[in-house]
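Student: okay, here's the prediction I keep looking at, along with the sequence it came from:
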Amino acid sequence: MEIDCSTPDAAAAETAAPAPLPVGTRLLHIGPHKTGTTSIQGALFAAKDAMAEHGVVFPAPSRHPMEAALGVCARPGMMGETKPTEGHWQRLVDLVHATGKRTSVVSSEFFADAPDDETIARIVDDLGRDRVHVLITLRPLAKIMPSQWQQYVQNGLRMGYEDWLTHMLRKAPYEKPNPSFWRRHRHDRLVERWARVVGAENITVVVVDDSDRGGLMRTFESLLGLPDGLLEEVPDTANRSLTLAETEMLRKLNMEFRGNGLPDELYSKLVRGGAVMHMKNTCRPAPGDARISTPVWALEAAAGIGAEMAGRIGAMGVRVLGDPALLSVVPAVVPAPEGAAPAGARIAPEVAAQALYGALAVAAAAPARRAAPVRTVHQTSSRELVRVLGHRVLKRLKRT
């Protein structure tokens, strides 16, 4: 992957609060992932009644219309979940059109997964091309990589972090094991794809400054013409990042899960929806818990790519809010010695217990049903027992 360490001209970015978009604009926030999307979606949904009093509508029926975005982009859902359909997208389109001449806002990071220009054109045309303004939020790759890796692990990934970084940054064509990563996070190409369809004048790029916690909220308020302070962050424990120990526990579980041939639907219900969700909701990471640490070589590579992306975006003619130089900053970290086990990387017993309880609670919620065994347990291999039990639990869960 080519790395250009040129520095973008930060003076080209707007630093003052942006002027509101024209009344009747349909603001389409496409992420991408790990750029503050969950925070802003939670704030918009929580304030939808208050926004309506100021002429701004949040038409989606939930915080995140993920199924609609996945449906129009012809993308599968999370591992083991039902594939979204065209109907999900059409329902959202109908709700947007029902807003009439009022300003509206739709946000989903999965719009960034649009596979081609035709899909982007279809999204914009369905929402109303002459009224759509696209908003893209960006963060430095150094902040995105550990968060995105642990999210992939939550969807079944079995590869360790450093090995994953090597594939993403050093092994051409940089698409294995997650081809979606650079589709989302080669941000210059993301902006270029959407600008090619909607025009540079209809795109605003926001560089998120993590040191300014309320900055993204204020930017949305300004663009939508809302009063200061109307959008507030909503605590969401279910969206917190996993610690290193939690992620490694889940990654090892993924290896066992795949090795025993269990169905993906079981993973969705028991692991992601049971164990992981309960663990996130009940366990708050301690100050001493090891976080996912990115090696220096990867931080430097990410900063070089960030500088190249910022330079290209600055030359596209789109409006840029925030400081593009943030995309190429190398974080100051003290790396652990090569090959050393991270301190505090072992998972606490209470955390493991909560994860196990979450899976058991989901399984226990399924009604029991007796079935005559074809053969006795001691006549069956342990691997086959695990597989059979998995399928039986899944059937019970489906009946609920």
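Tutor: Thanks, I have it. Treat the numbers as computed from the prediction; the structure is a model and nothing was measured.

Student: could you use CA atoms for every contact and neighbour count after this?
Tutor: Noted.

Student: residue 205: which element?
Tutor: Residue 205 belongs to strand 203-207 when assigned by DSSP states H and E.

Student: ok, residue 301 next?
Tutor: Per DSSP H and E: helix 296-314 holds residue 301.

Student: likewise residue 352?
Tutor: helix 349-364.

Student: ok, and what's touching that helix?
Tutor: By C-alpha atoms under 8 Å, 6 or more residues apart in numbering, the residues outside helix 349-364 that reach it are 269-271, 273-279, 282-283, 393, 397.

Student: in terms of secondary structure, what does the helix holding residue 301 contact?
Tutor: helix 141-153, helix 161-169, helix 187-198 (3 or more C-alpha pairs under 8 Å, 6 or more residues apart in numbering; DSSP states H and E).

Student: returning to what we had before: next, the buried residues of the helix holding residue 352.
Tutor: Neighbour counts over helix 349-364 (16 or more other C-alpha atoms under 10 Å) mark 351, 352, 354, 355, 356, 357, 358, 359, 362, 363 as buried.

Student: so which of those residues comes closest to residue 99?
Tutor: Closest approach between those and residue 99, by C-alpha to C-alpha: residue 362, at 38.7 Å.

Student: and the gap between the closest one and residue 253?
Tutor: 17 Å (C-alpha to C-alpha, to the nearest Å).

Student: for residue 295, which residues are in contact?
Tutor: By C-alpha under 8 Å, 6+ apart, the contact list for residue 295 reads 162, 335.

Student: now with 7 Å?
Tutor: By C-alpha atoms under 7 Å, 6 or more residues apart in numbering, the residues touching residue 295 are residue 335.

Student: and residue 227, how many neighbours does it have?
Tutor: Residue neighbour count, defined by other C-alpha atoms under 10 Å, stands at 12 for residue 227.

Student: please name the nearest non-neighbouring residue to it.
Tutor: Closest residue to residue 227 apart from its sequence neighbours, by C-alpha to C-alpha, 6 or more residues apart in numbering: residue 221 at 6.5 Å.

Student: put this next to the previous one:
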Amino acid sequence: MRVVLHIGLPKTGTTYLQGLLAGHRDALRAAGVVYPFVRAGAMFEGAVEVRGSEAKFGLDPARVRGTWQAVCDRARTFLEQEGGSTAVLSHEVLAGATPEQVRRALAPLTGLEVHVVVTARDLGRQAVAHWQEQVKLGATTSFAELERTELRADTGRDAGPDAGGMRPHFWHAQDFAAALQRWTEPLPEGRGHLVLAPAPGAPRALLWERFAAACGIDPAIVDPLAAVGANPSLGAEQVALLRAVNREVEQLATRGDAADVARRLRLVKREYAEGVLAEHAGAPPRAPAALREVLEPASRAWLDEVRAAGHAVHGEADDLAPVLAGPGDPAPDTAPPAGADPAAVAARLLAPERRRRWFAKR
């Protein structure tokens, strides 16, 4: 009876993998594998509960309380009472958990064989994806600012959040060796797995095949080419426009408390960034080639650390070579599309009646 905790990392194909797991629940159950369902959004809310991140995501603490326990109980019931062999729990919010949060998250699974799977992707694409996700969550930062304050400002793991320091968010979020170390430290040896996202141009099915191998699942149970939801990337102009809209939202929301601002930004993310803008997204920008000197040594060192710790690696080391800008690739920082009116967009999105209708559905 195995429980697989897929903890991310963020932006490493997690939406694709979770979509396949959810879309093939019946076939997986018939093969002895459960992707637990408690209610819509429970996996996310359980992960938020583990991290204590309710305010960040604009969620009511009373709603998420007890959700992680409920998800774990559903997995345990399937394994102990319904004859199942494997349960898979997956959400990228879990990746950054502190050692204490990890211990609390593992407590409901005591007595089961717990494995931890981390998915990782080259740091070139991750740098751009990290920046875009921060903008989707309300940031107004340019990529040049991110490069200065985060990408070229790593103070090392010892200064990270677990030590009470200020390691830049990018490095804490992308350090797959540290994530595996934190999550496997309370477990017996041999329970950690690193899945490398394939390089651009690889067959779409390859990520699923590597992930299934790490989970101990027959990959043939799932159709890896099935249509699933995606977390779309934005083009450079769309990111510039979203940053401008976020600035307008901040001004309109200054009278609300922190939770209200977070809720408003969540509306902008879901309705505008992942809806309107994603439908018209251009080619995603690439990180500057000069960042190779920073990104490549880091991923190489982390991979060496993972192997030295005895964790299983699913994929090829070359898949971690950073994908960076070449001639003709769009730069991250540019101007919004001509004729865009960020103030009008923000006012329309945050109109009181529209907000009431949107939040009433959630």
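Tutor: Yep, that arrived. Source: prediction; values computed, not measured.

Student: what's the TM-score here?
Tutor: Between these two chains, after superposing, the TM-score reads 0.80 (TM-score structural alignment, normalised by the length of the second structure); 343 aligned residues with a C-alpha RMSD of 3.6 Å.

Student: thinking again about what came up before, would you agree the residue nearest to residue 227 of the first structure falls within a strand?
Tutor: No. Counting by DSSP: H, G, I helix; E, B strand; the rest coil, residue 221 of the first structure is not found in a strand; it is helix.

Student: can you put the buried residues of helix 349-364 of the first structure in a markdown table and add distance to residue 208 of the first structure?
Tutor: A markdown table is the format used below for those (distance: C-alpha to C-alpha, whole Å):
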| residue | distance to residue 208 of the first structure |
| --- | --- |
| 351 | 32 |
| 352 | 34 |
| 354 | 34 |
| 355 | 33 |
| 356 | 36 |
| 357 | 37 |
| 358 | 34 |
| 359 | 36 |
| 362 | 37 |
| 363 | 41 |
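
Student: closest to residue 242 of the first structure out of the residues you listed?
Tutor: Using C-alpha to C-alpha, those come closest to residue 242 of the first structure at residue 351, 11.3 Å.

Student: what's the distance between the closest one and residue 345 of the first structure?
Tutor: 13 Å.

Student: what's the answer for residue 286 of the first structure, then?
Tutor: Residue 286 of the first structure is 12 Å from residue 345 of the first structure, where distance means C-alpha to C-alpha.

Student: which of those two has more neighbours?
Tutor: For residue 286 of the first structure versus residue 345, neighbours defined as other C-alpha under 10 Å are more numerous around residue 345 (19 against 8).

Student: quick check: the more buried one touching residue 243?
Tutor: No. The pair residue 345 of the first structure / residue 243 is not scored as a contact, 8.3 Å apart, by C-alpha atoms under 7 Å.

Student: what's the neighbour count on the residue mapped onto residue 155 of the first structure from the second structure?
Tutor: Under the alignment (TM-score structural alignment), residue 155 of the first structure maps onto residue 137 of the second structure. Look at residue 137 of the second structure: counted by other C-alpha under 10 Å, it has 20 neighbours.

Student: check contacts around residue 137 of the second structure.
Tutor: Residue 137 of the second structure sits in contact with 265, 266, 269, where contact means C-alpha under 7 Å, 6+ apart.

Student: helix or strand right after the helix or strand containing the first one?
Tutor: So the one you mean is residue 265 of the second structure. Per DSSP H and E, residue 265 of the second structure falls inside helix 258-267. Downstream of helix 258-267 of the second structure, the next assigned helix or strand under DSSP H and E is helix 278-279.

Student: and that next one, how far out from the chain's middle?
Tutor: Relative to the centre of its chain, helix 278-279 of the second structure is centred 19 Å away, using C-alpha atoms, centre = their mean, to the nearest Å.

Student: got it, and stretch 311-328 of the second structure?
Tutor: 18 Å.

Student: coming back round to it: with the second structure overlaid, how far apart is the helix holding residue 301 of the first structure on average?
Tutor: Compared with the second structure after the fit, helix 296-314 of the first structure shows a mean deviation of 1.6 Å (mean C-alpha distance after the TM-score superposition for the first structure).

Student: mark which of the contacts of helix 349-364 of the first structure are buried, thanks.
Tutor: Buried among those by 16+ other C-alpha under 10 Å: 269, 270, 271, 274, 275, 276, 277, 278, 279, 393, 397.

Student: can I get those in JSON lines with distance to residue 384 of the first structure?
Tutor: Putting those into JSON lines (distance: C-alpha to C-alpha, whole Å) gives the following:
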{"residue": "269", "distance to residue 384 of the first structure": "20"}
{"residue": "270", "distance to residue 384 of the first structure": "19"}
{"residue": "271", "distance to residue 384 of the first structure": "19"}
{"residue": "274", "distance to residue 384 of the first structure": "23"}
{"residue": "275", "distance to residue 384 of the first structure": "23"}
{"residue": "276", "distance to residue 384 of the first structure": "25"}
{"residue": "277", "distance to residue 384 of the first structure": "27"}
{"residue": "278", "distance to residue 384 of the first structure": "28"}
{"residue": "279", "distance to residue 384 of the first structure": "28"}
{"residue": "393", "distance to residue 384 of the first structure": "14"}
{"residue": "397", "distance to residue 384 of the first structure": "20"}
